[in-house]
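Participant: need the 3D shape of this:
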Amino acid sequence: MASVTLQIHVRPRPVITASSSSSSTRTFDVVIIGAGIIGLTIARQFLIGSDLSVAVVDKDVPCSGATGAGQGYLWMVHKEPESDTWDLTMRSHELWEMFAESVRAQGLDPMQELGWKQTGSLLVGRTAEEAAMLKTKVKKLSEAGLRAEYLTSHDLRLEEPALEVGEHGGAAFLPDDCQLDAQRAVAFIQKANRHFASKGRYAEFFHDPVTSLLRSDSSSEVDGVQTSKNKLYSKKALIVAAGCWSGSLIHDLFRESNILLNVPVKPRKGHLVVLENFSCLRLNHGLMEMGYVDHLHDAVDCKSSDSVEAVEGLTLSVSMTATMDTVGNLVLGSSRQFTGYSTKVDESIINNIWKRAGEFFPKLKELCLEDFTLDRKVRVGLRPYMPDGKPVIGPVPALMNVIIATGHEGGGLSMALSTAEMVADMVLGNPGIVDSAAFAVQGRCC
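Facilitator: The predicted model follows:
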């Protein structure tokens, strides 16, 4: 019998939003378009770090895009210390650690509230060539200040008995890397944000897509946004954090203006397989094969990336990633492909993910994926991909009160808190902790 695949977009419990009863005109200091992990953490940063009021608006609900479909890793093992995103990611991981500690200080368990686990991460290779590259990576990560070590094939077997990399293989091991559950983390952040609603500082407008900008003839700034139900004015800033939809949204909003703005963010589709309450093998750490890093940085010719259609024909890549969450679910990935905005499950990709995982975990070769039909779920998400491999974070030069924060690809969760800090500092005029120059809009989008 053919296996049945369930595509999940986990929805939080229904919420009463500020726009649920009738249309209205409201004014806030900051209006944020996008209720993914980037948008909600930006809102959180303003709420806890200033006295500004914030509105979050989305055509759907929180965690319905790439955030909810991700694997939840906060890993540095596959990062490059010399890359443009290194400082941003390092700062974000520091902030996540502080966040987990703040949850613990409230008398709560970060594992229960956030799905937080300090599992450590392993970047694994199976050839002598990959082993040599991993040794070099460990040296770089150590020099950058991280606790890192190289594990031989023998050492690796002691850490992960179910994993097989051959006698010439090995791994880079970062024992301090963590992972969390994006759904739970977003729900926790959203609940904390809502505490400010009673003070008149926070409101949510979900299932309420933005349809146009509000601008006065006498001002070069954007005054706010018109949604399908409401007029939302912003006194300080309008922030576009709509993930892979940011480019098309900005194109539509500025189509009739004289501002040349092209945010070349594209949807990059990914599949993950979730096997619930999986007991056939256990993992002690988060794992990722070296091929994941290669596929992560697969370049798209910028000359052909002006539209989604131009990159749809690129070859599918499937790399082994494996994590086990706090409730015992095995999460396997991952695929990368350009197929426009389609989130349809592709069964052949699921089979490829399972087959690839079996090359690293021999136990899985003894099992048939079809036997897990009732306990199997599939997550499909669209990562916001930028051709140059780094997010866009900064004001639009012609409209300094409009800030873009998108293009994090598969690192939205990993870079969320530092991105939020960076955006808030831009609006509040604070000196930035991480240099934002590499992420500027100028020269990349206009």
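
Participant: contacts and neighbour counts: CA atoms only from here.
Facilitator: OK.

Participant: got the contact list for the nearest residue to Arg194 once chain neighbours are set aside?
Facilitator: Once flanking residues are discounted, Arg194 sits nearest to Tyr202: 6.6 Å by CA to CA, 6 or more residues apart in numbering. The neighbours of Tyr202, taking CA atoms under 8 Å, 6 or more residues apart in numbering as the test, are Leu47, Ser53, Val54, Ala55, Asn193, Arg194, Phe196.

Participant: burial of Asp435, as a residue count?
Facilitator: The local packing of Asp435 (other CA atoms under 10 Å) involves 12 other residues.

Participant: over to Ser64?
Facilitator: Applying other CA under 10 Å, we find 19 residues neighbouring Ser64.

Participant: please indicate which of the contacts of Tyr202 are buried?
Facilitator: Among the contacts of Tyr202, those classed as buried by 16 or more other CA atoms under 10 Å are Leu47, Ser53, Val54, Ala55, Asn193, Arg194, Phe196.

Participant: can you show me the strands along the stretch 251-400 of the chain?
Facilitator: Using DSSP state E, counting those that start in this stretch, the strands of the stretch 251-400 of the chain run over residues 266-275, 286-289, 317-324, 330-336, 376-385, 392-396, 399-406.

Participant: another for comparison:
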Amino acid sequence: MHALHTKPPPRPHYGVRCCTFPSTLFVSHSSSRRSACIVAAVGSSSAQDTVDVAVIGSGIIGLCVARKLLQDTQLSVALLDAKQPCAGATGAGQGYIWLAHRDPASPSWPLARRSKAMWQQLAAAAGSSKLGTAMEWQENGSLLLATSADEVAQLQARAAMLQQQGVPGVVLLSPRELKMAEPALKLPTGSHGLLVKSDAQINGKQTAFAMLEDCQQLAAAAAGGSAGQTSQLLLGLQEPVVGLQPLGDGAGVEVTTQKRRVRARQGVVVAAGVWSGQLLAAATGQQGWQQLLQPRRGHLLEMQPPAGMPRIHTGMMELSYTQHYSSSSEQSHGTAAGNSSSSSKAVHITFTATTSASGTLLIGSSREFSGWEALPDAVIIDAIMQRASCFLPHLSGISAQQLLATTRVGLRPFAVGGLPSVGLVPGLPGVAVAAGHEGSGLCLGPATADLVLHQLLGLDLAAAAAAAGGGGGGEAGGGVTADELLAAAKELAPERRLASLAAASR
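Facilitator: Coordinates of the predicted model:
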């Protein structure tokens, strides 16, 4: 096979709409960009390894899967990635572990509740656990901002909905209370806020690398050796996977990388984010996988707070951001890109802001279908800052050139229909997928690992809930039962997600 080379795409022209409330800001492309498909050549290496389970992808989903296997079973694991941890969406986000903006009617809701409780349990070990400390857990709350009468009504309905679901710390803020809570904000008269005090955030990148180290230590402890001398974990970073083949007769699945062949006796979990679509399309012959999982580039800006700006105490976002998490937002590529044609893509700019544990500001955010390009764009950075300064006037006058070096860019694994695919892959015995979480990998990761390993290996969901302290419906497990997770699994099943793609195409 040969690598497919593409010419650099022409620089797009953007049109930016200024500080109107409450709508999301849109930035329009006047020209399309090509999608680049990277096809790696298979070398002649005869290196072979055998493990129980292979995990493809070392983003937060893959790491959660690998860690659960190493912590809760005696199985050996291969963790394979074309790059390094956080090469996709994990390291480019704000790290919100929120319920405020999520929809209880969505199948992802029980995963979010359970995952949040599991992260909180890990964070409780901070000081005695390197992973718990590295997470930088901040229970600083979430704040949704409503800037019109219509949005205030939506906010009131959302508050009632969250309270009905038993989410703790849900408080509606009047205009005066909102100003007192966040003095840096400048909003139209009559604006309200919805504060969820129990929401939190973590440092996604540090969490991922600490989780990788935790996997190595768990494997070493199981093998009775050091982290560098154990057969319990085969770590293959910088090893693109170029082949995936069930062997039949119960022999497992063979995974081929550029450096080796790995036989996974009990199965494979594909958790390679948006790149999962390419791999599964090649392995199954179903091109629908590439259509189902698409790259959606996002920018997040990191900066020191401007002089004189009051500290931001919560994580905040404008209410229109919640459209990305609505159960009624099952949408195709075209509608997600603003009903644009193939020659005109839209960039959605929505205000979000928080303060990191180190004191820097994290300002966002953008969403766009721009192929596989993952470099920062100065025009988009300027658009994000323009939108942010509508809410935080202290940010006015900061240029993209000042922020290019610290801007985070990642490719979110957007899934048509708005839901991830979690479960067994049709036509590939012994292969499961956990991909398409878009910007929710951190928020859904731990519960996704529970669910996909139940489907692949039969791991007991009820026992996992009890291990998380939630077997009796307690807060440590998010109050989520095994039955609720299994009900969600039906909606997240790959065959169901592929069927939704086919329906959207008709």
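
Participant: picking that back up, what's the closest of the strands of the stretch 251-400 of the first structure to Lys229 of the first structure?
Facilitator: Lys229 of the first structure sits nearest to strand 399-406 of all these, at 21.5 Å, using CA to CA.

Participant: now that closest one, how far from the chain's geometric center?
Facilitator: 19 Å (CA atoms, centre = their mean, to the nearest Å).

Participant: then stretch 342-353 of the second structure?
Facilitator: Distance of stretch 342-353 of the second structure from the chain centroid (CA atoms, centre = their mean) equals 18 Å.

Participant: which neighbouring elements make contact with the helix or strand containing Ala219 of the second structure?
Facilitator: Applying DSSP states H and E as the criterion places Ala219 of the second structure in helix 204-223. When contacts are defined as 3 or more CA pairs under 8 Å, 6 or more residues apart in numbering; DSSP states H and E, helix 204-223 of the second structure packs onto helix 60-72, helix 130-134, strand 233-236.

Participant: at 6 Å what do you get?
Facilitator: On a contact count with 3 or more CA pairs under 6 Å, 6 or more residues apart in numbering; DSSP states H and E, helix 204-223 of the second structure meets helix 130-134.

Participant: what does whichever helix or strand comes after the helix it packs on rub up against?
Facilitator: For helix 130-134 of the second structure, the succeeding helix or strand toward the C-terminus, using DSSP H and E, is strand 142-146. With CA atoms under 6 Å, 6 or more residues apart in numbering as the contact definition, strand 142-146 of the second structure has outside contacts at 152, 191-196, 199, 314-319.

Participant: tell me the contacts of Arg412 of the second structure?
Facilitator: When contacts are counted by CA under 6 Å, 6+ apart, Arg412 of the second structure touches Ala89, Pro295, Arg296, Arg297, Glu438.

Participant: would you mind finding the match for it in the first structure?
Facilitator: Per TM-score structural alignment, the equivalent position to Arg412 of the second structure in the first structure is Arg383.

Participant: re the thing from before, relative to Ile37 of the first structure, which of the strands of the stretch 251-400 of the first structure is closest?
Facilitator: By CA to CA (comparing all of the strands of the stretch 251-400 of the first structure), the closest turns out to be strand 399-406, at 10.8 Å.

Participant: for the closest one, buried residues please.
Facilitator: Neighbour counts over strand 399-406 of the first structure (16+ other CA under 10 Å) mark Met400, Asn401, Val402, Ile403, Ile404, Ala405, Thr406 as buried.
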